[in-house]
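[1] how would this look folded up:
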Amino acid sequence: MVLMRSLGEPVDSAPLRVSTSDKIHTERHTMELRELEFNIVTSEADGNQYYTLVDLQIDNTKLPKLVENVIRDSRALTSADKHSLIVKPSE
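    Down below sits the predicted model:
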């Protein structure tokens, strides 16, 4: 949300770390956004790291695979539930 409000503008990593609790989670969330094909550029100035969300264009063809990964990683679903949610029409 912080990146979206500052679309096209560099955002210091400090506020992002506060919103995600730490550096590791910030990096993970940035990676997840990049997996959705969001164009996020990192830069550094005066010893600070910045993230810039360049635009809001995403590749919708990637969404089914991302949803499948979330289902596979779920601890709340049984194996049978996971299979029924992931099974392809041709199977």
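
[2] going forward, measure contacts and count neighbours with C-alpha atoms only.
    OK.

[3] contacts only, for Gly8.
    Thr52, Leu53, Val54, Asp55 (CA atoms under 8 Å, 6 or more residues apart in numbering).

[4] what number of residues lie near Glu68?
    As a burial measure, Glu68 scores 16 neighbours (other CA atoms under 10 Å).

[5] element containing it, please.
    helix 63-73 (DSSP states H and E).

[6] I'd like the structure of this one too, to check against the first:
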Amino acid sequence: MSWEHKRARALEAVQLLGHLLRDAEVDERRLTLGYLDAKRELAAAFETLAKETYADDREISRVKHEIEVQMRRSYPAIPLKYLQVKRFYAVHALILNYLSARLNEEIAADELRLLSGDAVHTERRARELRDLGLNVVTRESGGVATYRLTTLSANLQEAAEGLTLKNINADARLPRCEREAFVAHVLSGRGGGGVA
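    Take a look at the predicted model:
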């Protein structure tokens, strides 16, 4: 369903809740059910709005591609299967696009949660953008967590190193001696643009 359709459903649920709140004789259970329905419809409507507005994956694809180029340039002796950017999903693209559109603005965690309708994992996904070398600053003020993207430029070398190390360490079938050699190779390139 489109934003327009879900917006109409949310408006209807909110109007019903308003009617229930004005009714002094309303049953407490009916009022609770009206609230829950309005909450559910609003969450669905805003999630659809976010997807229709911010679902474009071009920016995150660009960053991932640039990191993979940096990985291959920095670590030519490492097998290609470890020189890939993995585990970044549509929700990461939504959050990146939302923060990019509000560059250097503090965005409340609650606002980010509207993007995915997920109150549990959305903030973690925002922090995971740091693994892409993006400077996402987290701050808490008055009990409210905020997120701010400070630049659209990623620290490619930092991301390349961190993600390559994660990929190597995540391979449970990699023999210990090879893992140690690959890790040492990656760490020997710190501070430079590549490894000789």
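
[7] before we move on, the earlier item: which stretch of the second structure lines up against the helix or strand following the helix holding Glu68 of the first structure?
    As assigned by DSSP H and E, the chain's next helix or strand after helix 63-73 of the first structure is helix 79-86. Taking TM-score structural alignment as the measure, the second structure aligns no residues with helix 79-86 of the first structure.

[8] and the angle from helix 79-86 of the first structure to helix 63-73?
    Going by axes from the mean of the first three to the mean of the last three CA atoms, to 10 degrees, helix 79-86 of the first structure is angled at 180 degrees with respect to helix 63-73.

[9] hmm, who's touching helix 79-86 of the first structure?
    In contact with helix 79-86 of the first structure (CA under 8 Å, 6+ apart) are residues Glu68, Ile71, Arg72.

[10] and it, which residues are buried?
    Buried residues in helix 79-86 of the first structure, counting neighbours by 16 or more other CA atoms under 10 Å, are found at Lys82, Ile86.

[11] now stretch 18-37 of the first structure
    Neighbour counts over stretch 18-37 of the first structure (16+ other CA under 10 Å) mark Thr26, Thr30, Leu36 as buried.

[12] in CSV, list the residues you listed along with distance to Glu9 of the first structure.
    Shown next, in CSV, are these (distance: CA to CA, whole Å):
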residue, distance to Glu9 of the first structure
Thr26, 17
Thr30, 16
Leu36, 20
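
[13] ok, so of those residues, who is nearest Met4 of the first structure?
    Each of the buried residues of stretch 18-37 of the first structure was scored against Met4 of the first structure by CA to CA, and Thr30 proved nearest at 12.3 Å.

[14] which residue is the nearest non-sequential neighbour of that closest one?
    Ranked by CA to CA, 6 or more residues apart in numbering and with sequence neighbours excluded, the top spatial neighbour of Thr30 of the first structure is Ile40, at 7.6 Å.

[15] corresponding residue for that neighbour in the second structure?
    Under TM-score structural alignment, Ile40 of the first structure pairs with Val136 in the second structure.

[16] look up how far Asn104 of the second structure lies from that match.
    For Val136 of the second structure, the distance to Asn104 of the second structure equals 9 Å [CA to CA, to the nearest Å].

[17] and if you look at Phe182 of the second structure?
    37 Å.

[18] Leu149 of the second structure now?
    Noted for Leu149 of the second structure: a distance of 6 Å to Asn104 of the second structure, by CA to CA.

[19] and the helix or strand harbouring Val186 of the second structure, how far out from the chain's middle?
    In the assignment (DSSP H and E), Val186 of the second structure maps to helix 176-187. Centroid separation for helix 176-187 of the second structure versus its chain: 30 Å, with CA atoms, centre = their mean, to the nearest Å.
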